[in-house]
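Student: give me a model of this one.
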Amino acid sequence: MSSRCEGPVLTYDILFITADQWRADHLPGRAPVALPNLEALLQGSVLFRRHYTQAYPCGPARAGLHTGLYPHKHRSILNGTPLDARHPTVFSLMRRAGVRPRLFGYTDTTADPRLLPPGDPAIGDYEGVAPGLEVDTLLTERATPWLAHLKRRGAAVPHPERGRDAIFAARPFGAPALFDAEDSETAFLTDRFLDWFSVAGPEPFFAHLSFIAPHPPFAVAEPFHSLVDPADVALPIGWGAFAREGAQHPLIAFHQARTNMSNFAPGLAGPAVAADEASVRRIRATYAGMAAEVDHHLGRIVAALKAAGRWERTLLVLSGDHGEQLFDHGLLGKLGYFDQSAHIPLILRDPRPEADAARGSVVDAVTQSIDLLPTLLDFAGLRPPANVDGESLRPFCRGERPAGWRDAAHWSFDFRDLVRGRPEAPQGLTDRLASLHVVRTERLKYVHFPGLPPAIYDLASDPEERRNLAGDAAGERLRVEGLERLLNLRLRHEDNTLTEWSPD
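Tutor: Next comes the predicted model:
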């Protein structure tokens, strides 16, 4: 277990940045838009090309990111599901070692209700703050500080009680957002970080900057709105044959029938599978513009660090919580089991001279969100708790690959709906059976359902996941391999005995 150290635990700054709903294919060289600041960052960093989250949506994704645990251990598996107080976060572990991590943005954490008085309004609120963080600027979907900023700037703020969604709904689909680019959420949060940084003092800091872009609603201000011509973006996987994509598995058909565009783009309605080509292209172009906006403000942050003489003492981690389907396979959002929901970016810049040999390199080893807690603790000279599932990525920053490194990614998705009590899934699944568990190697994609048939893909011949081999003779060997790997994973990572707090 980590413990408090003698003297300062940090000898350089740590800047931990996440961008919400950021797909791994929206990086320099792959995105349909120029990302010059990311490209410059990559020249001095390590890119982890095969990096995956362990769960989605937002709350479960960040629970694993912050605790280093697989979802079957932390059990915060839905937005609003509490994070058990016995599981420390990377922030609380740093804090007990003498560091004061500072938050700009949000963490989508639901507090353990045993720590709150009965009837406290924070019970079940998935927009709480992860333990260990000191809040500088809290920017949730309520967006109160940002709305107040817009009002001070003279912008109309319709229905402030509805939070950020009302701002985006004030313009029709396909139009730029009503605010100026310098007043966007991304700009506002960057400004708040830079304001704090300008007076932070010389001591090493740990700051977590959590951008909501490119999370829906898919709308952005000029000039980012017009950066990408919709005619230039690729059409989604399965375009023109979304019914065939749904026929692959009952869960995909279930999601296709229930994914409404009104939750993603202001002014649109109806199922995603019924979207016309112009709308699909506009949304995919807008998403790319939102990624470009994050890139622009990343450039401002790097410039400020350099101007202050702190760039060469800053460890920078840039990642996301989960991905986005963007109509691939006829889906929007983060759901199902396809790679687009789980494959996310990870860029690590280690400022120390020992990392010089690895700068600009690309790591093909499988890495996961749960690796970031042990990585950050390692850089601070701290040990992670004994039951943590992730592994430190620090050796990769020296150009080394640890012996016995994993060759598969694992993630889970719980698709029950306890709050609204709607039918949980196709074929009338009960709550306990409404989940899936993925094993993903370079060749194999095995998706296990406790109450539905599996999904199996040979990624060597079918990289886009268009042909489910479940029930075919060709998929039997892959099914056996997937089951063995899933069982072995659970056996290796069942230790959940760490107890740090008890209501008694």
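
Student: could you use CA atoms for every contact and neighbour count after this?
Tutor: Noted.

Student: mind telling me what element Ile347 is part of?
Tutor: The secondary structure element spanning Ile347 is strand 346-349 (assigned by DSSP states H and E).

Student: another sequence for comparison is provided below:
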Amino acid sequence: MTEKRPNVLLIAVDQWPGHLFGYRGHHAIETPTIDQLARNGAIYPRAYSECPICIPARRTLMTGTSPRTHGDRLFQPAAPMPDLPTLAGTFQAAGYQTAAVGKIHAFPPRARIGFEEALIAEEGRPQLGAVDDHDLYLSDRGFTGKQFMHGMSNNDYGWRTWHLPEDCHVTNWTTFAMCRTIKRRDPTRPAFWHLSYTQPHPPIVPLAAYLERYTRREMPAALSAPWGDDVPYALQAVRGYWDQLPSDRLADVRRAFYALCTHIDAQLRLVIGTLREEAVLDDTIILFCGDHGDMLGDFGLYAKRLMYEGSANVPMILIPAKGDRRVAPGTTDMRLVGLQDVMPTLLDLAGVHVPQTCDGLPMTGEARRETLYGEALEGSRATRMMHDGRHKLIWYPTGNVVQLFDLEEDPDERVDRAGDPAYGAVEARLTERLIGELYGVDGGLAEAGRLVGTPAERYVPVPNRGLSGQRGLHYPEPPLDDPANVVGAG
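Tutor: Now for the predicted structure:
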């Protein structure tokens, strides 16, 4: 008799910093459900998004490859998924039923990339020509085209409470659709389910019930550091694009952002409850992760695209099927992990052959990487990272600025150790490793074993006529647009 194969549930959240959980010791956030999941599996505090930008990160997640392999470290909305085996396609070829609910961020938007079923919520992109399932649901409820009538931007830090009934919120719809998908499964085949929440990525529009619990709670102050006084062009551009909020307004933004997180945490209870009541919870591997984080005002910075912990460090929790001793409940694994490791980890735990195209490593095996390379953007806004598990070297090619942080001594990255004689050997070693990873347009940015970069530039603010990609009334639908246009990225 063939051994029963486990189901797999991959849960992804969008723009949720890795430190912003109760299980990571955060004193203000409420994440009781996810904290309980963490106690049932292994957590990976040194998990990173190799390219902390939505589309590149999801290419990595779905192909098990680094940006160098899949070809995107920018944000290429019109580029199809590369011609590589995908996580869903590999499971499907192994006999699994495969279904996705929520944000896939592929192009074209209804490309299945190996999923037999896909119910999508793509953050209001009708200009790309797709039928969005969340939009269809809103229309069925009598709110055709009104998803964004709250007036908040998908790429900004204004906030207000949700403007439609609770069941119309994208977090509620995504949960509901996944629970139904689980109930509609084929009982003769194992399942791979991908549950992908679009938030806490802006627009910051929490339900009033979740915001209320934070209204009287003290918020942590934004981080600051001496190195933040004179920053390279890439950081100037981030500071120049988003408003520098005073402390009281930033605290309110964080309250609303935390409310989005707690809302997801509560809705996950329904997914776990559905698995339990369908009698498949014990037979299901669960992996919870994020595509990247958000700086949320630390050092005067917002959003992603940066290699600081708030942006690049992501949540990573792995819960095995019951009885699988390869993952011990309640453990902390400090190995260096990238999103490229998700695909080989899940395939390996499920007993499915891992394609040779994967760059990643199973997170449960003996193999460990010594360093992890990170990269985002090109040209004047480029940033590169080399991480050894304790020390993180960040390089800004424009201006040739290097930073070095000791995360064991300085987890908040306040003290830049670049140029410190006590860290000279560490800096030299990580610099050598980073130079060895450079490719493409970066090829001429190092000479004779030294980083040389390009001349420093001074950022000059430009008008933000589109209000960070503000959405409007979506009925009648906006006309089709060039899918290569990058909306709201500054």
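
Student: TM-score for the pair, please.
Tutor: Comparison of the two superposed chains (TM-score structural alignment, normalised by the length of structure 2) gives a TM-score of 0.79, and 425 aligned residues with a CA RMSD of 2.8 Å.

Student: packing partners of the strand holding Ile347 of structure 1?
Tutor: strand 46-52, strand 314-320 (3 or more CA pairs under 8 Å, 6 or more residues apart in numbering; DSSP states H and E).

Student: make a markdown table from those and add distance to Ala181 of structure 1 and mean neighbour count to it.
Tutor: What follows is those, written out as a markdown table (distance: least, CA to CA, whole Å; neighbours: other CA atoms under 10 Å):
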| stretch | distance to Ala181 of structure 1 | mean neighbour count |
| --- | --- | --- |
| strand 46-52 | 29 | 24 |
| strand 314-320 | 22 | 22 |
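
Student: can you show me the strands along the stretch 301-450 of structure 2?
Tutor: With DSSP state E, counting those that start in this stretch as the definition, the stretch 301-450 of structure 2 shows strands at residue ranges 316-319, 331-332, 337-338, 372-376, 383-387, 391-396, 401-406, 446-447, 450-451.

Student: what's the most buried one of these?
Tutor: Counting by mean count of other CA atoms under 10 Å, strand 337-338 has the highest mean neighbour count of the strands of the stretch 301-450 of structure 2, with a mean of 28.

Student: contacts for that strand, please.
Tutor: Residues external to strand 337-338 of structure 2 that are found in contact with it (CA atoms under 8 Å, 6 or more residues apart in numbering): 44, 46-50, 360, 363, 372.

Student: the same query, at a cut-off of 6 Å, please.
Tutor: Where contact means CA atoms under 6 Å, 6 or more residues apart in numbering, the residues beyond strand 337-338 of structure 2 that reach it are 47-49.

Student: same question for stretch 413-420 of structure 2.
Tutor: Identification of contacts with stretch 413-420 of structure 2 by CA under 6 Å, 6+ apart yields 225, 403-405.

Student: just to revisit the earlier point, which one of the helices and strands packed on strand 346-349 of structure 1 lies closest to Ala307 of structure 1?
Tutor: Checking those against Ala307 of structure 1 by CA to CA gives strand 314-320 as the closest, at 12.8 Å.

Student: tell me how far Gly64 of structure 2 lies from Ala12 of structure 2.
Tutor: Relative to Ala12 of structure 2, Gly64 of structure 2 is positioned 15 Å away (criterion: CA to CA, to the nearest Å).

Student: these two - which one has more neighbours?
Tutor: Gly64 (31 against 25; other CA atoms under 10 Å).

Student: show me what that one lines up with in structure 1.
Tutor: The criterion is TM-score structural alignment: under it, Gly64 of structure 2 has Gly68 as its aligned partner in structure 1.

Student: contacting residues for that match?
Tutor: So, once contact is read as CA under 6 Å, 6+ apart, Gly68 of structure 1 ends up touching 370, 373, 388-390.

Student: cool, Glu391 of structure 1 as well?
Tutor: By CA under 6 Å, 6+ apart, the contact set of Glu391 of structure 1 is 371, 374.

Student: how far is stretch 418-435 of structure 2 from where the chain is centred?
Tutor: Relative to the mean C-alpha coordinate of its chain, stretch 418-435 of structure 2 is positioned 28 Å out (CA atoms, centre = their mean, to the nearest Å).

Student: actually, stretch 27-37 of structure 1.
Tutor: Between the centre of stretch 27-37 of structure 1 and the centre of its host chain there is 19 Å, according to CA atoms, centre = their mean.

Student: in it, which residues are buried?
Tutor: Buried residues in stretch 27-37 of structure 1, counted by 16 or more other CA atoms under 10 Å: 27-28, 31-37.

Student: in TSV, list the residues you listed along with distance to Arg258 of structure 1 and secondary structure.
Tutor: Below are those laid out as TSV (distance: CA to CA, whole Å; DSSP: H, G, I helix; E, B strand; the rest coil):
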residue	distance to Arg258 of structure 1	secondary structure
Leu27	30	coil
Pro28	33	coil
Ala31	28	coil
Pro32	29	coil
Val33	31	coil
Ala34	34	coil
Leu35	34	coil
Pro36	38	helix
Asn37	38	helix
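
Student: ok, which pair from the residues you listed is furthest apart?
Tutor: The most widely separated members of the buried residues of stretch 27-37 of structure 1, counting by CA to CA, are Pro32 and Asn37 (15.0 Å).
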